[in-house]
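> Dropping a prediction and its sequence here:
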Amino acid sequence: MVMKGLTLRGLEVFEALARTGSVAQAAEITGLSQPSVSQQLRNLEKALGTDLVDHGRRPMRLTQAGRSFLARAETVLAELQMAQSELTVMDLGHLTTLSIGLIDDFDNDLTPRLATLLADSLTRSKFKLITLPSLDLFEELEAQRLHMVVSAHSGEVFEGVVEYPLVQDPFILVTPKAIENPTRDLPFLRYAREQLISRQIEGHLARQQLEFEERFEIGSHLALMAMVARGLGWAITTPLGYMRATRFHDVLDVHPAPFGDHGRTISLFTRTDLAGQVPQEVAGMMRRLMKSQIIDPAITKLPWLSGRLKVSD
């Protein structure tokens, strides 16, 4: 039996406060007034019989009890969001076939969940789901071998293609742990030039007139993160990429990118003749999955990403 006073809204408010340390920011995230945020926190602490935050410090800091409770609260909220996604699965039974391509940024958690949810909806359909690099996905879409693709936006305008933005994914700097001047003392580990993310990063560096020696060019994202973790250099990636490299998090430091607050947009693309309810519903499912599986955990780990890494409307 859930104790009296322990509410879902209270958990959401506490998670937002823990992430930001600010009543004002928590109010903005939850859509409540600042007095309501404070009242929700007091109600939660009363129900639990302990202080979750140090009320005498600004920004707010979690108490030991608060840190322990946060891990449980995040698990509960993540499971509830997944349950919501599963309950709002669309009925795709009328389709005879559906083929979707995704970038490999989601291979760890999101792609398996998406495949399961879609397969449950496609009761009488042929279903194909593949992962490819962004540029290859656009070729498959143009050749009409895929109905939809989820990819980083290349900056090009594609004739006959409709875009449904999903996530704003900012660029970040990833360095070995506790290195004082990594961009000065260590080499830049680049993505392979053939990759879209490499072209986007190099473009931002060029606009800021930032030049680094060309020594390493790596085509595998996890290999790139492993090299940073071993102290062989530093890299520019995105939160979606960083969250795939969980095994290395203990030996990596993460900072804003050195060329300002820029990033990439992850979108769902489909051909004009296929636009409509189905891609809209798939995009909605993708946004919910991305928020629960990637964005919320990333912001909890790196609170300064709040407002930068976000679901697109």
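Structure's in. What do you need? Not measured: the values here are computed from a predicted model.
> Please make it C-alpha for all contacts and neighbour counts, starting now.
Will do.
> Report all helices and strands that the lengthiest helix in the chain contacts.
Taking DSSP state H as the criterion, the chain has its longest helix at helix 64-87. Here helix 64-87 touches helix 8-20, helix 277-290, going by 3 or more C-alpha pairs under 8 Å, 6 or more residues apart in numbering; DSSP states H and E.
> okay, those, which one's buried deepest?
helix 8-20 (a mean of 22; mean count of other C-alpha atoms under 10 Å).
> what angle do whatever helix or strand comes next after that helix and helix 8-20 make?
Downstream of helix 8-20, the first helix or strand assigned by DSSP states H and E is helix 23-30. Here the directions of helix 23-30 and helix 8-20 differ by 130 degrees (axes from the mean of the first three to the mean of the last three C-alpha atoms, to 10 degrees).
> structure B:
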Amino acid sequence: MSEIGFDLKLLEIFISIVECGGMTAAAQKLGLTQSSVSQGLANLEQNLRIQLMDRSHRPPLLTPLGRQFYEQSAQLLNRARQVSLEFRRKEQTPLKHVRIALVDSLATSVGRELLEVVKQRTAHWSLTTGQSHSHADALLSRKVDIIISDDAIANHPELYRRQLIREPFVLVLPKGTNSAPPHTLQQLSTSLDFIRYSQGTVIGRNIEQQLQAWGINPPHRLQLDNSFAILSMVKAGVGWAITTPLCLLQAGLLSGEVECLPIKEGNFYRELTLVAQAKELGSLPEQLASDTVNILKNRYLPILQNSAPWLASGIQLGN
């Protein structure tokens, strides 16, 4: 028994004795034996070190302290029942307000369809986009409830996470550049400017780490913080970039405005993961994860297979 001196079961026994007018009736109501009810009352009195009922009367009567305890414990038990009912219902009905943050590329490419399923799952919601590192901070500080990000926040095992998509990074060149001999990244670094993602972005840091692993360090001249700006500069012939198919779709450049090629140095990938507070949202994170995978399968993959079929085989949906 904790320092409180009672648990809700003992309170329920005591309140039932008072309200039913005796131990026999209370035992019938609770589905217990009369001896269990009597022992429960005795344990409660022993833990509290007060006499709650005068057993010299039939049925037993409340003592003055017992009456005070009854009034307060009845309120406490009623509140506990309300809390239990409220959170059992949350598993069956939409939550009141769910705050979601996701990467720009997903919001732009399949955002409308994703919002439709969010509306079906929740009665009230809000959605923000932006850079992944800010979403991770917002989740950990409980400013949002769910994120879809390329930062899976791996060092927090208490969080729910499910991978939604694994997509390859690709080389993007201005239109017509591919008519020259095959390009290596080192060759490109000496002939065209590399248009970087900002180091403040998760995708930018991942690309830089991979370039360093390959021993490639293009001059630091152009650094932008979003895919649309980067790919618009590639389209204008300013330089080359490394990005992903979803980012190309976001910028509307899967229809031939730029050259999209495999990276000769090797394959590396971006993973988008749904991450949420694990114990507070019931089945909602798993439902939204499955919904998002289905949207990507039915909305995104057909576009990719039509415009860049060689890329479609490198896409993995779900875990």
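Here it is on my side, so go on. This is a predicted model, so every value here is computed, not measured.
> hmm, back to that, turn the helices and strands packed on helix 64-87 of the first structure into CSV, including distance to Leu110 of the first structure.
Below are these laid out as CSV (distance: least, C-alpha to C-alpha, whole Å):
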stretch, distance to Leu110 of the first structure
helix 8-20, 22
helix 277-290, 7
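> so which of those gets nearest Arg113 of the first structure?
Arg113 of the first structure lies closest, by C-alpha to C-alpha, to one member of these: helix 277-290, at 8.1 Å.
> For that closest one, grab the matching residue range in the second structure.
Using TM-score structural alignment, the residues of the second structure aligned to helix 277-290 of the first structure are 283-296.
> Would you check the distance separating that stretch from the middle of the chain?
10 Å (C-alpha atoms, centre = their mean, to the nearest Å).
> again with stretch 109-128 of the second structure
That offset, for stretch 109-128 of the second structure, works out to 13 Å (C-alpha atoms, centre = their mean).
> Tell me which of the helices and strands packed on helix 64-87 of the first structure lies nearest to Ile103 of the first structure.
helix 277-290 (12.9 Å).
> Now the following helix or strand past that closest one on the second structure. Mean distance?
Counting by DSSP H and E, the element after helix 277-290 of the first structure in chain order, helix or strand, is helix 296-301. Aligned to the second structure and superposed, helix 296-301 of the first structure gives a mean residue distance of 2.0 Å (mean C-alpha distance after the TM-score superposition for the first structure).
> What's the first helix or strand after helix 296-301 of the first structure?
Immediately after helix 296-301 of the first structure, counting by DSSP H and E, sits strand 310-311.
> Where does that following strand end up in the second structure?
With TM-score structural alignment as the criterion, strand 310-311 of the first structure aligns to 316-317.
> And the strands in the stretch 101-250 of the second structure?
125-130, 146-149, 159-168, 170-174, 193-197, 222-224, 239-243 (DSSP state E, counting those that start in this stretch).
> quick one: buried residues of the shortest one?
Of the residues in strand 222-224 of the second structure, those buried by neighbour count under the rule 16 or more other C-alpha atoms under 10 Å are Leu224.
> Next, the mean deviation of that strand compared to the first structure.
Using mean C-alpha distance after the TM-score superposition for the first structure, the mean distance for strand 222-224 of the second structure is 0.7 Å.
> In the first structure, which residues correspond to that strand?
Strand 222-224 of the second structure maps onto residues 216-218 of the first structure, going by TM-score structural alignment.
> And for the first one?
Per TM-score structural alignment, the counterpart of strand 125-130 of the second structure in the first structure is residues 127-132.
> now the last one
Taken onto the first structure by TM-score structural alignment, strand 239-243 of the second structure occupies residues 233-237 there.
> same thing with the longest one?
With TM-score structural alignment applied, strand 159-168 of the second structure matches the range 161-170 in the first structure.
> Now tell me what touches the matching stretch from outside.
238-240, 261-272, 275, 280, 283, 286-287, 290, 308-313 (C-alpha atoms under 8 Å, 6 or more residues apart in numbering).
> what about burial for those, which qualify?
238-240, 262-271, 275, 283, 286-287, 290, 308-311.
> residues of stretch 141-148 of the first structure that come out buried?
141-142, 146-148.
> Give me the contacts around that stretch.
Applying C-alpha under 8 Å, 6+ apart, the contact partners of stretch 141-148 of the first structure are 98-101, 140, 149, 268-271, 274, 279.
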